[in-house]
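[1] just a sequence and a predicted model for now, questions to come.
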Amino acid sequence: MTDNKKSYYITTPIYYVNDKPHLGHAYTTVACDVLARFKRLDGYDVKFLTGTDEHGLKIYQTAEKQGITPQELTDRVSVNFREMGALMNISNDRFIRTTDPAHKKAAQAIWQKMQDNGDIYLDKYAGWYSVRDEAFYSEDEITEDENGEKLSPFGSPCEWTEEESYFFKLSAWEEKLLAFYDANPDFILPPSRRNEVVSFVKGGLRDLSISRTTFDWGVKVPGDEKHVMYVWVDALTNYISALGYPDTAAEDFQKFWPADLHMVGKDILRFHAVYWPAFLMSAGIELPKRIFAHGWWTAEGKKMSKSVGNVIVPAEAVEKYGLDQLRYFILREVPFGNDGDFSHDAMVGRMNSDLANNLGNLAQRSLSMIAKNCDGKIPAAGAFTDEDTALLKACGTELLDALRKELDGQMFHKALETVWRVLNDANAYIDAQAPWTLKKTDPARMATVLYVVAETVRNIGILLQPVMPESTAKLLDLLALSENERSFAFIGADHALKTGTELPTPQGVFPRYVEETEAA
């Protein structure tokens, strides 16, 4: 029964619908997808949320330019992010839009809670505002470019704004936030980002403008409909509106809140690690367990930009390199949390070295030998040597436990390094045992060696499903594993391959990448 399962709730940020999906969006979403798939295979009841942020001044201005309503615009462009999800094989359980009526109700409910708590008041706002970032900045955060244009810390243009606004008493929560960070050292990861947030809060918090009157595309403020909510109050609430809030007795809210993980890019960490916890504290709602802020990608050593024309579009990268190859690369290449560089040479290196030569070659060599020398059936294993036992132990529950540890800390690169250490050992094992020689000298020993390698491929194939679901499905098909034998419950010796199982004809799963000049 699912009621007895442990629950796990993971979210991407909701993506600003005015953007076009790029590698950064795919990166966040794939990372969350890997964790969601991993937890499902490990017996958890998972809720995986993504979606689009559809209110705010940018949408209003873009719709006005195009001569359509903001709702028509968001209906049209929200689809881009759904399509990215399908393209990247994302297994989200829900796609939320902030224009959903139930979401608007939730945003108004949390506003009312904060107001009832005395944390919202009406005043006038005067300060620097970035339309692109949907954020307000203080004078000391603003810089000027060579043309005298005011820029935010992220390089976006800022304009001086003056209007009547509701404010949230963020300043009142400074000490409570610092106490919470202190009591929960892993609430913000990686540690470098945590340090940035703590430093920002210790520097003093100013009350936050949370409504606008100069446009009307947003969630109406309860009791004062000439105001719409500042986009972040509205946007952040998606994490609980998706669970049925304000009905805190709703089954999903009871089961999945507080969230296990909000995954975000480093540019929106402040909103998630300062504003969101303060809103929740004010509204009397439990805080999420963790916020992880990952880094940004460059392309061939340069910042991605439309003007340079080097933005990596997920659809083009998938077509060029392959879906699972791209999923593997972005999580393996860079320590998760750091900035990283996407280069063609690095991508091809991973495809050919890690996937084709290592994992692919191990499977191909062993399964081809079984096909030729064991009647295409899983061979009978004799008594295991110390070398056999060491490899079987390393690829089983021991490896699963190591992956649990690394992925619970969002250390995707370390998890994959751990798997590839075992694969290196497995390739060294087959080279040392030389079953192609044993075929003439000791066929029974050859059968045992091939069995050990096939069993290693089975375990690793199951464990790599979250990262490369399509490729590992093909790999596990080659071992004639049924669909119900592919969860982590089947890792290890208790569910090892059965002697005599007939296998399909082996096929390569990870082709080498051949440059067009080489192929010509």
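    Happy to help now that I have it. Note that the coordinates shown come from a computational prediction; the quantities given were computed from them, not determined experimentally.

[2] rest of the way, CA atoms for contacts and neighbours
    Will do.

[3] residue contacts, the nearest residue to Thr99 once chain neighbours are set aside?
    Among residues not flanking Thr99 along the chain, Glu54 sits closest, at 6.4 Å (Cα to Cα, 6 or more residues apart in numbering). Neighbouring residues of Glu54 by Cα atoms under 8 Å, 6 or more residues apart in numbering: 16-18, 74, 97-99.

[4] Glu54 and Gly349: what is the separation?
    39 Å (Cα to Cα, to the nearest Å).

[5] any chance of JSON lines for the contacts of Glu54, columns distance to Ser471 and secondary structure?
    Below are these laid out as JSON lines (distance: Cα to Cα, whole Å; DSSP: H, G, I helix; E, B strand; the rest coil):
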{"residue": "Tyr16", "distance to Ser471": "31", "secondary structure": "strand"}
{"residue": "Val17", "distance to Ser471": "31", "secondary structure": "coil"}
{"residue": "Asn18", "distance to Ser471": "33", "secondary structure": "coil"}
{"residue": "Thr74", "distance to Ser471": "35", "secondary structure": "helix"}
{"residue": "Arg97", "distance to Ser471": "32", "secondary structure": "strand"}
{"residue": "Thr98", "distance to Ser471": "35", "secondary structure": "coil"}
{"residue": "Thr99", "distance to Ser471": "37", "secondary structure": "coil"}
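
[6] closest to Thr237 out of these?
    Distance to Thr237 across the contacts of Glu54 (Cα to Cα) is lowest for Thr98, with 9.0 Å.

[7] if I pick that closest one, what's in contact with it?
    Counted by Cα under 8 Å, 6+ apart, Thr98 has contacts 52-55, 104, 234-235, 238.

[8] now, these that are in strands?
    In this view, the contacts of Thr98 that belong to strands under DSSP state E are 52-53.

[9] may I ask which two of the contacts of Thr98 are separated the most?
    Thr52 and Lys104, at 13.5 Å, using Cα to Cα across the contacts of Thr98.

[10] what about versus this one:
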Amino acid sequence: MGKKMYITTPIYYVNDVPHIGHAYTTIIADSAARYFRLRGYDTFFLTGTDEHGQKIEQSAKSKRKSPKEYADEISKKFKDLWDQFEISYDRFIRTTDSEHIKGVQKAFEIMYEKGDIYKGEYEGHYCISCEAFFPETQLIEGEFCPDCGKVTTIVKEESYFFRLSKYQEDLLKWYKEVDDSILPKSKKNEVIRFVEDGLNDLSITRTSFDWGVKLPSSINDPKHVMYVWLDALLNYITALGFGTDEKLMHYWPANYHLVGKDILRFHAVYWPAFLMSLGLELPCHIAAHGWWTRNGEKMSKSKGNVVDPKTVADAYGLENFRYFLLREVPFGQDGDFSQKALIDRINSDLSNDLGNLLNRIIGMSGKYFDFKIKSENVKKFHEKELKEVEEITLSLEKYVKEMKWNKYLEELWKILSIANKSIDTYAPWSKMKEGRNDEAMATIALVANILTKTALLLHPVMPKTTSKLADALGFEITKENFDKFITNCQLLEETIIKKILPLFPKIEEPLMQESKPQEQKKKEEKKDNKEKKIEGIITIEDFFKVSIKVGVIKEVEEVPKSKKLLKLKVDLGEDRPRQIVAGIKEYFTPDELIEKQVCVVANLKPAKLMDILSEGMILAAKDEDGLTLITPMKRKKPGTPVK
């Protein structure tokens, strides 16, 4: 058996729909799984949903559904989103799966027979929202939950307990001996302090509600259901067949449990203690990331600022969104989502540094060498640059193993800086004028090789984009090519570079309408109602919905059987000219319009005029003296926005 890799996300609680925090965890895990597969690891990637507990039972009741119907509905939303995002999971587990329930009951039975579970009575402050008990010393003002701030209730009921206190010293020993058991390492100190303060035995069953896993029949206590955290944490081994068909248990222990910082304690204290009781190995790394805010504010439904990951991905592109999430914030720290930050990343990192670099070498190789790339003289003329690039690329894997994707991408982008600087420094166009063709080819080939390495190393984060990049350079993203170009630092053989559409078109303005707090919405509605009394008035937001751009008319044809219509091809700075049908035939001849600059409504819904598709509208002014096209006073680049 070769190297194995087992990566998990938390199983997401089905009390709400997926948000950016869920997407962040899942995309990190997906990128890691893709990286290790590319490196040849036998990889198993698990995600899923957590569906039991009092909170689910209450939510289902409020919606007049059974808990299972409600759980089915929300779980499907998570699975559908991950499928739409092409998340490469190997299993999507649900805690309502029959094999999971059997595995949990088996684990309970083992721990009970070992003496690590006993029956008693519990009285304490319980937070329904967090599904957790808290000692009075941890409560805010003696009443409110220290995690979510909601009011707790005093619960007194018969309960089974897990002897968590028994494992206090074993846990502290594990933290000490395994330096990177918790990532980032700064989080480990918080966990150690919590354990050093003393562990109480853990209440692991409830009798006050029914929606949960029943105790094993051998214990014969049907009024109890298992506490949701015991049930949920065991998914990491029941997904591999623990307690049923254990053919996948060779993947255990998990290499990476990816979790949010709010559930680190459960994963770094309770979960290892359960595993010790079961006699199983402990996970290699528990990696905890931070939370996301929006425009500097905490997200909440009442503020109306919760980020829907699908809305962002649909507007800006899934792979651009993936890159932003991993690049924007150091792992473990809180991150802030704003459209401005996302647009800046797309335009600067992706469009300028990467996309434009590819366009430049496609253009130069096509102009000077009929699109052929030869690496035979790269080492001769660019030994220094190659050495710098190799040092960077060979150092990157440690950042993946520490889940420092922000640092990984930051370092990867340094080789793109070397490539862009080399073009400016060595100026292949000047070398061609001087007859130094070999040197010009060497610089172009250096950049092509840097882009080859970039495609392979960026592939886990942006798989579709990098596949297009690799295809343009004449190779495939495979383990063998990773070994060849990254591990063994080989260069491209002679290849033909393909001309492709720009990978990252520039974004001029926000593509999503910002949601607003309910109070602001009410104020604006009142204002709008007053303004509606003035006929035809619009808001500035209405105006900004219209995208007007400068275009250049490149072709003009008369539309047969029409007295008014002309068919135009207008360059708006895009990958192809727009076809626009305009009723201006009575005022202009085709020759008058060629190369004329016009203002075009660029985001108008396409329509058909006389069965001809029109993809925009040209602006004009008409009075008794005739019709005039609206045009800039000075010539502007095609695609320049009109504001």
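    Looks like it arrived, so ask away. This is a predicted model, so every value here is computed, not measured.

[11] care to give me the TM-score?
    TM-score for the superposed chains, counting by TM-score structural alignment, normalised by the length of structure 1: 0.94, backed by 509 aligned residues with a Cα RMSD of 1.8 Å.

[12] who has more neighbours out of Thr52 and Lys104 of structure 1?
    Thr52 (26 against 20; other Cα atoms under 10 Å).

[13] that one matches what in structure 2?
    With TM-score structural alignment as the criterion, Thr52 of structure 1 lines up with Thr49 in structure 2.

[14] got it, and Leu450 of structure 1?
    Aligned partner of Leu450 of structure 1 by TM-score structural alignment: Ile444.

[15] distance of the residue nearest to Thr99 of structure 1 from Asp252 of structure 1?
    Glu54 of structure 1 is 24 Å from Asp252 of structure 1, by Cα to Cα.

[16] surely the match of Thr52 of structure 1 meets Ile93?
    Yes - contact criterion Cα atoms under 8 Å: Thr49 of structure 2 and Ile93 qualify, at 6.4 Å.

[17] mutual contacts of the two, please.
    Joint contacts of Thr49 of structure 2 and Ile93 (Cα under 8 Å, 6+ apart) are Ile11.

[18] so Ala268 of structure 2 makes contact with Asp180?
    No - the criterion here is Cα under 8 Å, and Ala268 of structure 2 misses it with Asp180 at 12.0 Å.

[19] the two: which is more packed in?
    Ala268 (24 against 16).

[20] the more buried one maps to what in structure 1?
    Using TM-score structural alignment, Ala268 of structure 2 pairs with Ala273 in structure 1.

[21] for that match, which residues are in contact?
    188, 197, 291.

[22] the equivalent of the last one over in structure 2: what secondary structure?
    Under the alignment defined by TM-score structural alignment, Ile291 of structure 1 is paired with Ile286 of structure 2. Going by DSSP: H, G, I helix; E, B strand; the rest coil, the secondary structure assigned to Ile286 of structure 2 is strand.

[23] tell me, how many residues neighbour Ile286 of structure 2?
    21.

[24] ok, now Tyr321 of structure 1?
    Residues near Tyr321 of structure 1, counting by other Cα under 10 Å: 15.

[25] the match of Leu450 of structure 1 touches Lys367, doesn't it?
    No - using Cα under 8 Å, Ile444 of structure 2 is not in contact with Lys367; the gap is 11.7 Å.

[26] neighbour-wise, which of these two wins?
    Ile444 (26 against 11).

[27] which residues touch that one?
    361, 364-365, 373, 423, 428 are the contacts of Ile444 of structure 2 under Cα under 8 Å, 6+ apart.

[28] need the max-distance pair from those.
    Ile373 and Ile423 (15.1 Å).

[29] out of the two, which sits in the busier spot?
    Neighbour count, other Cα under 10 Å: between Ile373 of structure 2 and Ile423, Ile373 has more, with 25 against 19.

[30] which helix or strand contains Ala621 of structure 2?
    Using DSSP states H and E, the secondary-structure element containing Ala621 of structure 2 is strand 620-623.

[31] following that strand, which helix or strand comes up?
    Immediately after strand 620-623 of structure 2, counting by DSSP H and E, sits strand 626-629.

[32] which part of structure 1 matches that following strand?
    Under the criterion TM-score structural alignment, strand 626-629 of structure 2 matches nothing in structure 1.

[33] now for that strand, which elements pack on it?
    Using 3 or more Cα pairs under 8 Å, 6 or more residues apart in numbering; DSSP states H and E as the contact test, the elements touching strand 626-629 of structure 2 are strand 620-623.

[34] packing partners for the strand it packs on?
    So strand 620-623 of structure 2, by 3+ Cα pairs under 8 Å, 6+ apart, packs with strand 626-629.

[35] quick one: the strands in the stretch 151-300 of structure 2?
    153-162, 182-183, 202-203, 205-206, 225-226, 256-260, 285-289, 292-294, 297-298 (DSSP state E, counting those that start in this stretch).

[36] how close does the last one sit to structure 1?
    By that I understand strand 297-298 of structure 2. Mean deviation of strand 297-298 of structure 2 relative to structure 1 after superposition (mean Cα distance after the TM-score superposition for structure 1): 0.4 Å.

[37] what's that strand aligned against in structure 1?
    Residues 302-303 of structure 1 are where strand 297-298 of structure 2 lands, counting by TM-score structural alignment.

[38] now find how far off-centre the matching stretch is within its chain.
    Taking Cα atoms, centre = their mean, to the nearest Å, one finds the center of stretch 302-303 of structure 1 at 22 Å from the center of the full chain.

[39] Gly169 of structure 2 matches what in structure 1?
    Rather than Gly, residue 169 of structure 2 is Glu. Checking TM-score structural alignment: Glu169 of structure 2 goes with Glu175.

[40] what do you get for Arg193 of structure 2?
    Using TM-score structural alignment, Arg193 of structure 2 lines up with Ser199 in structure 1.

[41] gap between its match and Phe154 of structure 1?
    18 Å.

[42] before we move on, what about Tyr129 of structure 1?
    13 Å.

[43] between the two, which one's more packed in?
    Neighbours were counted for Tyr129 of structure 1 and for Phe154 using other Cα under 10 Å; Tyr129 has more, 22 against 12.

[44] tell me the contacts of the aligned residue in structure 2 for the more buried one?
    Aligned counterpart of Tyr129 of structure 1 in structure 2: Tyr126 (TM-score structural alignment). Contact analysis of Tyr126 of structure 2 by Cα under 8 Å, 6+ apart lists 132-134, 152-155.

[45] much appreciated, bye for now.
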